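J.: mind looking at a prediction? Sequence and model below.
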Amino acid sequence: MKQATIYHNPRCSKSRQTLQILQDNGININEVRYLESPPSIDELDALCQAMNIAPQELIRTGESLFKELELSLNDDRSRKEWLVILTDNPKLIERPIVKVGHQVVIGRPPENVLTIL
């Protein structure tokens, strides 16, 4: 049986839909509620690398916290600085993130997860 790790917020409808797709496909699920247990800098960096994206591509720019912190995606920050911002402020992390083996996708739309099953 395949094993998946889902980093999600159970209050988010897209997270719940993605979780349901995994369950419907008989996947063994490791559920990480990332607002309660944020990924470490190294974990988040590995997820970004697996998706071949920069950390700032995971940022939920529509969150009020993004504006409160006076952030801009054009800020001249290092990869590490963006990772620290995300791990210190997990509410800014796009969700859900699903990892199956070495493959990782963002479940937006939830059907994206089917590409790695």
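T.: Happy to help now that I have it. Residues are numbered from 1 along each chain as shown.
J.: contacts and neighbour counts: CA atoms only from here.
T.: Fine.
J.: which residues are in contact with the host helix or strand of Cys48?
T.: Assigned by DSSP states H and E, Cys48 falls within helix 41-51. Contact with helix 41-51 is made by Ala54, Pro55, Lys80, Leu83, Val84, Thr87, Lys99, His102, Gln103, Val104, Val105, as judged by CA atoms under 8 Å, 6 or more residues apart in numbering.
J.: try 10 Å this time
T.: 38-40, 52-58, 79-88, 93, 97-99, 102-106 (CA atoms under 10 Å, 6 or more residues apart in numbering).
J.: tell me which entries of the residues you listed lie within strands.
T.: Within the contacts of helix 41-51, residues falling in strands by DSSP state E are Ile97, Val98, Lys99, Gln103, Val104, Val105, Ile106.
J.: quick one on the thing from earlier: which SSE is immediately downstream of the helix holding Cys48?
T.: From helix 41-51, the next helix or strand downstream (DSSP H and E) is helix 64-68.
J.: for that next one, which positions count as buried?
T.: Phe66 (16 or more other CA atoms under 10 Å).
J.: which residues sit against that helix?
T.: Contacts for helix 64-68 (CA under 10 Å, 6+ apart): Ile59, Arg60, Thr61, Glu70, Leu71, Ser72, Leu73, Asn89, Lys91, Leu92.
J.: comparison target, given below:
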Amino acid sequence: MAVTLWYNPRCSKSRQTLALLEARGVAVTVRDYQKSPPSLAELQDVLRKLDQPAGALMRWKDSDLAKDSSEGDILAALATNPKLIERPVAITQSAARIGRPPEAVLEIV
């Protein structure tokens, strides 16, 4: 199974998740989402695969938005400021998981 990992090399959870997937022999495509930010359509697709609201992808401590902000406002913030995206995110063709804890991504591989 192929997995795309939205990854930040400075994030310990990103590094741990990548190491966990590689140790399991999973083919991983690493995407530094800050250098190659996801589009609004990609964010919406990942949220559908997560089966979560937009707030699940938000790093609230880095945001000025209120937690009761609209889905549209949260998505716009994530699309324009990728550092607000929670990391890491493992994505397959049919599912996605946030790697907090890293073992959570094993549910989809």
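T.: Perfect, I can see it now. None of these values were measured; they are calculated from a predicted model.
J.: TM-score for the pair, please.
T.: After superposition, the two chains reach a TM-score (TM-score structural alignment, normalised by the length of the second structure) of 0.94; 109 aligned residues with a CA RMSD of 1.1 Å.
J.: circling back: and the helix holding Cys48 of the first structure, how far from the second structure on average?
T.: With mean CA distance after the TM-score superposition for the first structure, helix 41-51 of the first structure departs from the second structure by a mean of 0.5 Å once superposed.
J.: same question for that helix: list its buried residues.
T.: Buried residues in helix 41-51 of the first structure (16+ other CA under 10 Å): Ile41, Leu44, Asp45, Leu47, Cys48.
J.: how about stretch 11-23 of the second structure?
T.: Lys13, Ser14, Gln16, Thr17, Leu18, Leu20, Leu21.
J.: buried ones among the ones in strands among the contacts of helix 41-51 of the first structure?
T.: Using 16+ other CA under 10 Å, the buried members of those are Ile97, Val98, Lys99, Val104, Val105, Ile106.
J.: tell me the two of those residues that are most distant?
T.: Lys99 and Ile106 (9.0 Å; CA to CA).
J.: spit out the residues that contact the two alike.
T.: Ile6, Tyr7, Met51, Val113.
J.: would a markdown table of these with secondary structure and distance to Tyr34 of the first structure be doable?
T.: Formatted as a markdown table, those follow (DSSP: H, G, I helix; E, B strand; the rest coil; distance: CA to CA, whole Å):
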| residue | secondary structure | distance to Tyr34 of the first structure |
| --- | --- | --- |
| Ile6 | strand | 9 |
| Tyr7 | strand | 6 |
| Met51 | helix | 18 |
| Val113 | helix | 18 |
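J.: which of those are buried?
T.: Neighbour counting with 16+ other CA under 10 Å marks Ile6, Tyr7, Val113 as buried within these.
J.: could the residues you listed go into TSV alongside distance to Gly26 of the first structure?
T.: Output for these, formatted as TSV (distance: CA to CA, whole Å):
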residue	distance to Gly26 of the first structure
Ile6	14
Tyr7	18
Val113	13
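J.: now which of the contacts of helix 41-51 of the first structure would you call buried?
T.: When the contacts of helix 41-51 of the first structure are checked for burial by 16+ other CA under 10 Å, the buried set is 38-39, 55-56, 58, 82-87, 93, 97-99, 104-106.
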